[in-house]
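Undergrad: Dropping a prediction and its sequence here:
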Amino acid sequence: MTTKKELKQLYEESFARESIRQNQIVEGRVIQVEDEGVLIDIGYKVEGIIPKGEFREPPKAGEKISAYVVKREGEEGLILLSKKRAEETIIWQTLSEAYEKQKLLEGTVKKRVKGGLMVDVGWEGFLPGSHLDLFPRYNLEEFIGKKIKVRIIKFDRKRKNLVLSRKVILEDERAKVKERIFSQTQVGDILKGRVKSLTIFGAFIDLGGFDGLIHIKDISYAHLRHPSEILSLGEEVEVLVLALDKEREKISLGLKQLRKDPWEEAEKKYPPGSIVEGKITTLTEYGAFVELEEGLEGLLHVSRVSCSSYLEKPSSILKAGEKIRVKILNVDSQNQRMTLDRRSLLWKEMEKKHPIGSKVKGRITGITRFGAFLKLEEGLEGLIHISDLSWKERVSHPSRIVKEGEEYESMVLDINPEEEKISLGLKQLAPDPYEKFKEERCLKVRVIDIAPFGVFVELEKGIEGLIHISQLAKRRVESCEDVVSPGEEVMAKIIKVDRKKRKIALSIKEYLLDKETEEMKEYMGSEKEAKTSLRDLMEKERR
């Protein structure tokens, strides 16, 4: 006899059988695997069958399976089921619930497609590139194979179309962090963060889900061209909160404010006149900025860069990054300005670099009536005075000896660091021809010009001398033409040589007197010898 409990179970099973309908998901157990398919017991008067091709591997008897009712009664009275459609239906039900309740889903990035990525969240959905992050991402391939959290923002079950977003999750997280940071943080607080990105105007610091900006001027006291000179991506830093703007959602941060300003002690540390070494950071048309230490720069004006105050561009002799010695001229800590000098140091070193008497080469850069300027190096010129161009020639203008733009060798005659002048000589490279003309020397000269006061004569080519009218003859001479004529060669004696003034004085009169004296000596010497010989003969006869 059937018990009450058994009748209730039969009733429920009968109700279940009647409730099985098309397009529903049922639970069952594997009975057996046949060639036609896999038989499933779903608690109905007939079994269900799932095509064998829907299984990657044959299931085992007794294994529980969820199946989708495709057709209530198929061939041979079996109910046609689908494991694949059941799984798909369950997935879409889960996705539908996630979309309606805006739940987070974890998915795996499968591949890149045009405009974004395909992400598997049980079903492949499209993640637009614009919804990948809070800021534009250009290398989408780096996400392939990674697991990410997303939210469904568009859902179309009929077309089986999903559009996903990671950005909305990050925005929610960012909003929570922002609220926490703005409510708990005050100006002057020190926070820890990580360098997230670097731009030409500053560095963005991740404060734990919300970014703050360190403007480039607040990174260092030094002049920076780019934040990467100090910071690197991923670096952990401590920063000072400079400003909070909740309405605009901005936090201004500072890095240099956590260190002491080097300008505070600059006047004590670098008194005027001190000589220090610095590194050139920037070159401009008006000068060079030299860093003495981090955050402390001085201006080396173009007029103080080289030995010359007429240098056109500092970049012609200096390079960024180069280390140089400079002299402190002035320090203004209040206005953060420092004036430097290099020119005076170079002039002090000049005597070692170009000692007096040394030979130098250079090109003629300018010619004036009083001399020519020779360029020794960039920013340094020396003057060859007109009097130092030639030993012999009377130079009326320097252009007769040197040409602008041509290279010449010269000798360093003098260096005056105080007046910043270098004197050079061209003629000093050859021996002074006046050296061989000594006083008392007698030589033949040629008359080249006659003046009322005397006669100009040529000792050799390029060397001239003067015979004063009083020195033309032993007698008084009224006119020079009475004694000599142009082109005539005469013998004369050098009576005075002034090498500084390049003057030689000669005398025909002195030559003639010397000659007479010599002849007299010769005559007197011969007469004495004759008398001596006669006396000797007479003494011999007496004996």
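TA: Here it is on my side, so go on.

Undergrad: okay, CA-based contacts and neighbour counts for the rest of this
TA: Noted.

Undergrad: in the stretch 1-150 of the chain, which spans are strands?
TA: 25-33, 37-41, 48-51, 64-71, 79-82, 105-113, 116-120, 124-128, 147-156 (DSSP state E, counting those that start in this stretch).

Undergrad: The last one: what's the following helix or strand?
TA: Scanning forward in sequence from strand 147-156, with DSSP states H and E defining helices and strands, the next element found is strand 161-165.

Undergrad: Any idea how far that next one is from the middle of the chain?
TA: Remark: strand 161-165 is offset 48 Å from the chain centroid, using C-alpha atoms, centre = their mean, to the nearest Å.

Undergrad: on that earlier part again, could you redo the strands of the stretch 1-150 of the chain as a markdown table and give each row mean neighbour count and distance to residue 305?
TA: Listed next are the strands of the stretch 1-150 of the chain as a markdown table, based on neighbours: other C-alpha atoms under 10 Å; distance: least, C-alpha to C-alpha, whole Å:
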| stretch | mean neighbour count | distance to residue 305 |
| --- | --- | --- |
| strand 25-33 | 18 | 89 |
| strand 37-41 | 23 | 94 |
| strand 48-51 | 25 | 91 |
| strand 64-71 | 20 | 88 |
| strand 79-82 | 24 | 88 |
| strand 105-113 | 18 | 58 |
| strand 116-120 | 22 | 57 |
| strand 124-128 | 22 | 58 |
| strand 147-156 | 18 | 59 |
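
Undergrad: Structure two is appended below for comparative analysis:
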Amino acid sequence: YPVGAKFTGRITNITDYGAFVELEAGVEGLVHVSEMSWTKKNVHPGKIVSTSQEVDVVVLDVDASKRRVSLGLKQAMANPWEAFTAAHPIGSTVEGEVKNTTEFGLFIGLDNDIDGMVHLSDIDWNTPGEEAVQKYRRGETVKAKVLDVDVEKERISLGIKQLGGDPMTGDSFRKGQTVTVTITEVTSGGLEVRFGEEEAPMGAFIRKSDLSRDRSEQRPERYAVGDRLDAQITNVDKAARRVSLSVKALEMAEDKAAIEQFGSSDSGASLGDILGAALRDKAKAGKE
């Protein structure tokens, strides 16, 4: 019985520590509980195999002096982590069900009863992991990107935030740029908003004082979750991963542009005249 050879045998006895397999008349080997299944850990052998069942086994070790043959049941099957790597190389996208949420992250059910883990730091680009993990529920189907596979340690690292590019890389957002945002939360101090690509949205907070140039309009309660509005980017801090937004700055920029196009402080035209001309011009362009 050479080590590594594969044989077909019959289960003769099942114990707490494994199962005995008859290879031929008078020759039996033991499949230790740890060698029975790739994925069913800490499960009684009786829940994996049954007496008289015919099974394929691989010889792991032979001790001639003790007339003992050590067998492996799982070694006769494909290693699910190797199979996963072949089917889903690093960088590919997988889909699975959330099996569990822990203090470390999310466990996602994958092919062949194996799990992959999304670490807290790989859930969302902008939301802290402890907060981001709360959005997911057991049984929910999610997509994730394969970041790493360690076949020996039987670990698969996944990332949800990597499905979309990092919104802070490149020149996606610039100071002075106008963006359309969606309100995600209304607080007494201002508005929590999201904007940018759907796959990798950017979060920001518009302070109450930046909601309008008019003090009477600086009331967050005027808005509701889901409302959309335009705001101007007033600062981009890539190191802190923070973008500052202001509706007031956008209003002032639009007023300044209107004055430059339709009048000047020397022309004698009032601000009302200038803005009226700008609005008429905007309405005319909209009809065309």
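TA: Received it, and whenever you're ready, just let me know what you need. Remember, it's a predicted structure, so these values are computed and weren't measured experimentally.

Undergrad: picking up where we left off before, what I need now is the strands of the stretch 1-150 of the first structure written out in JSON lines, including distance to residue 510 of the first structure for each item.
TA: Below are the strands of the stretch 1-150 of the first structure laid out as JSON lines (distance: least, C-alpha to C-alpha, whole Å):
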{"stretch": "strand 25-33", "distance to residue 510 of the first structure": "148"}
{"stretch": "strand 37-41", "distance to residue 510 of the first structure": "150"}
{"stretch": "strand 48-51", "distance to residue 510 of the first structure": "147"}
{"stretch": "strand 64-71", "distance to residue 510 of the first structure": "146"}
{"stretch": "strand 79-82", "distance to residue 510 of the first structure": "146"}
{"stretch": "strand 105-113", "distance to residue 510 of the first structure": "114"}
{"stretch": "strand 116-120", "distance to residue 510 of the first structure": "114"}
{"stretch": "strand 124-128", "distance to residue 510 of the first structure": "116"}
{"stretch": "strand 147-156", "distance to residue 510 of the first structure": "118"}
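
Undergrad: between these, which gets nearest to residue 269 of the first structure?
TA: Shortest distance between residue 269 of the first structure and the strands of the stretch 1-150 of the first structure, using C-alpha to C-alpha, is found for strand 147-156: 56.0 Å.

Undergrad: whereabouts in the second structure does that closest one align?
TA: Strand 147-156 of the first structure lines up with nothing in the second structure when matched by TM-score structural alignment.

Undergrad: residue nearest the centroid of the first structure?
TA: residue 320 (5.2 Å; C-alpha atoms, centre = their mean).

Undergrad: So it sits against residue 280, correct?
TA: Yes: taking contacts as C-alpha atoms under 8 Å, residue 320 of the first structure lies within contact range of residue 280: 5.1 Å.

Undergrad: which ones are touching the residue nearest to residue 508 of the first structure when sequence neighbours are not counted?
TA: Distance criterion C-alpha to C-alpha, 6 or more residues apart in numbering; nearest residue to residue 508 of the first structure, sequence neighbours excluded, is residue 492 at 4.5 Å. By C-alpha atoms under 8 Å, 6 or more residues apart in numbering, the residues touching residue 492 of the first structure are 442-445, 506-511.

Undergrad: Show me those that map onto helices.
TA: 508-511 (DSSP state H).

Undergrad: Quick one: the residues you listed as TSV, columns for distance to residue 415 of the first structure and neighbour count too.
TA: Shown next, in TSV, are those (distance: C-alpha to C-alpha, whole Å; neighbours: other C-alpha atoms under 10 Å):
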residue	distance to residue 415 of the first structure	neighbour count
508	43	22
509	45	20
510	43	20
511	44	24
